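Asks: coords below, sequence missing:
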């Protein structure tokens, strides 16, 4: 589990970003997230039902960040809340399995189209992640193919292994760095923090009733 997200721990960060993990079922989205959050991986994670999210606090580029990372179900039958997943996401990680070609082709056929359709942030940063590089002998999608598709989609690119944790932290850190380079997303990330602080200071000042009009 990630850092506590209780009221007491909520204030100690400079920026807050919403990150979305999408891709086919069983490509390792949840394993990637668990590996990032807890430095360990449970090989037998059950498929995500609907949506799950975890919070991770980290420092990148001298800024304290709060990442709320949403892990979505890849199966069709759970895809009813789709548009709400995407709302206000500043970063989207599109995950495929380098040992299963259909998970790669579905990025173009299904997932990139969905991002186009539902993402409310035009400047949202995308990252393509090829998972399971620890199974090199079973690889069917080359690194070059991944790089080429990432260029087509205007996305960052990394290959990783949730199992060995290779490049796992880099996925989230590089994405966060890129988000911080986009002025509109940076503004949004900091205004979210300000809004939370304002919410805690309950504002009792009510505007006085309008004075009667002079005749």
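Replies: Good, I have the coordinates. Not measured: the values here are computed from a predicted model.
Asks: can we go C-alpha only for contacts and neighbour counts from here?
Replies: Will do.
Asks: Let me know how buried the residue nearest to residue 162 when sequence neighbours are not counted is, in neighbour terms.
Replies: Closest residue in space to residue 162, ignoring its immediate chain neighbours: residue 32 at 4.8 Å, by C-alpha to C-alpha, 6 or more residues apart in numbering. Other residues near residue 32 number 25, with proximity taken as other C-alpha atoms under 10 Å.
Asks: Work out for me the element residue 32 sits within.
Replies: helix 29-38 (DSSP states H and E).
Asks: quick one: contacts of that helix?
Replies: 1-2, 21-23, 40-43, 45, 48, 54, 56, 69, 71, 95, 161-163, 165, 168-169 (C-alpha atoms under 8 Å, 6 or more residues apart in numbering).
Asks: where along the chain do the helices fall?
Replies: 29-38, 82-86, 101-106, 112-118, 143-153, 168-180, 183-200 (DSSP state H).
Asks: Pull the residues that contact the third one.
Replies: Under the criterion C-alpha under 8 Å, 6+ apart, residues 23, 24, 27, 96, 97, 98, 140, 141 lie in contact with helix 101-106.
Asks: ok, structure two:
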């Protein structure tokens, strides 16, 4: 879908990417933001990184601030604060690594329960690296079953081939728009920013000598 100009959007949403290290969170994000194929694994994230993407879905111009968190346990205390205020959370696992899948239930859903402050937050389960189908150890059916158990959306993807990369974020954004409390919150952010900008402009123009 077409991107929106950065100067004009209807809603602003915060999205979090979580999951084990090396499952491809950063690759998914870079592929989505740059609309490019990712041929090699990206260097693991240290702490937290974020990128901004403007897009139009459901007739709304959106600003997504997407936070990419480190999967290593030593960074958990750093990244826990970034759960606060998230409108959407994408839980990523590697379909060729069983442990990254089992850790979703054993580790990551518990992290959400512990740190997320938004009870209406929309969650999506994403099985990444489906381009390595010959090495797959987690079936699509297993992923779908876990997503249903935790009330999550579900997709499989590949940052390398870009299969379902845009669909992941677009479907999540559409679902967020369907939740009244999240829609109101995302719209309020834009209204506050617009008011703040008007006040700053008024102060600047008022400070000039006549």
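Replies: Looks like it came in fine. Keep in mind that what you see is a predicted model, and the values were worked out from it rather than measured.
Asks: Please state their TM-score.
Replies: Comparison of the two superposed chains (TM-score structural alignment, normalised by the length of the second structure) gives a TM-score of 0.91, and 199 aligned residues with a C-alpha RMSD of 1.7 Å.
Asks: what's the helix holding residue 32 of the first structure aligned against in the second structure?
Replies: The alignment of helix 29-38 of the first structure onto the second structure (TM-score structural alignment) spans residues 25-34.
Asks: Pull out the buried positions in the matching stretch.
Replies: Across stretch 25-34 of the second structure, burial judged by 16 or more other C-alpha atoms under 10 Å covers 25, 26, 27, 28, 29, 30, 31, 32, 33.
Asks: Quick check: chain neighbours aside, which residue is closest to the equivalent of residue 138 of the first structure over in the second structure?
Replies: Residue 138 of the first structure maps onto residue 135 in the second structure, with residues paired by TM-score structural alignment. In space, and not counting its chain neighbours, residue 135 of the second structure is closest to residue 96: 5.5 Å by C-alpha to C-alpha, 6+ apart.
Asks: The one you found touches residue 131, doesn't it?
Replies: No: if you go by C-alpha atoms under 8 Å, residue 96 of the second structure and residue 131 don't touch, sitting 10.0 Å apart.
Asks: higher neighbour count, those two?
Replies: Taking neighbours as other C-alpha under 10 Å, residue 96 of the second structure and residue 131 compare with residue 96 leading, 21 against 16.
Asks: residue contacts, the equivalent of residue 20 of the first structure over in the second structure?
Replies: Using TM-score structural alignment to pair residues, one finds that residue 20 of the first structure aligns to residue 16 in the second structure. Contact analysis of residue 16 of the second structure by C-alpha under 8 Å, 6+ apart lists 66, 67, 68, 69, 82, 83, 86, 88, 89, 90.
Asks: One more: residue 100 of the first structure?
Replies: 139, 140, 141.
Asks: Out of those residues, give me the one that has the most neighbours.
Replies: When neighbours are counted by other C-alpha under 10 Å, residue 141 leads these with 19 neighbours.
Asks: Pull the contacting residues for it.
Replies: Shown in contact with residue 141 of the first structure (C-alpha under 8 Å, 6+ apart): 98, 99, 100, 101, 104.
Asks: related to what we said a few turns ago, what's the farthest-apart pair in the contacts of helix 101-106 of the first structure?
Replies: Spanning the widest gap among those are 23 and 140, at 17.1 Å by C-alpha to C-alpha.
Asks: How many neighbouring residues does the aligned partner of residue 126 of the second structure in the first structure have?
Replies: Correspondence of residue 126 of the second structure to the first structure, assessed by TM-score structural alignment: residue 129. Other residues within reach of residue 129 of the first structure, judged by other C-alpha under 10 Å, total 29.
Asks: again with residue 195 of the first structure
Replies: Based on other C-alpha under 10 Å, the number of other residues close to residue 195 of the first structure is 11.
Asks: now for it: what does it line up with in the second structure?
Replies: The alignment partner of residue 195 of the first structure in the second structure, by TM-score structural alignment, is residue 192.
Asks: just residue 160 of the first structure next, same as before
Replies: Per TM-score structural alignment, the equivalent position to residue 160 of the first structure in the second structure is residue 157.
Asks: pretty sure that match is touching residue 133, no?
Replies: No: counting by C-alpha under 8 Å, residue 133 is not a contact partner of residue 157 of the second structure; they are 11.2 Å apart.
Asks: quick one, which of these two is more surrounded?
Replies: More neighbours surround residue 157 than the other of residue 157 of the second structure and residue 133, with 23 against 12 (other C-alpha under 10 Å).
Asks: can you pull the contacts of the more buried one?
Replies: Per C-alpha under 8 Å, 6+ apart, neighbours of residue 157 of the second structure: 126, 127, 128, 129, 130, 163, 164, 165.
Asks: again, only this time at 10 Å
Replies: Residues in contact with residue 157 of the second structure (C-alpha atoms under 10 Å, 6 or more residues apart in numbering) are 28, 92, 94-95, 126-131, 163-168.
Asks: who wins for neighbours among those?
Replies: Neighbour tally across the contacts of residue 157 of the second structure (other C-alpha under 10 Å): the maximum, 30 neighbours, falls on residue 28.
Asks: ok, so what distance separates that one from residue 110 of the second structure?
Replies: Distance, residue 28 of the second structure to residue 110 of the second structure, by C-alpha to C-alpha, to the nearest Å: 23 Å.
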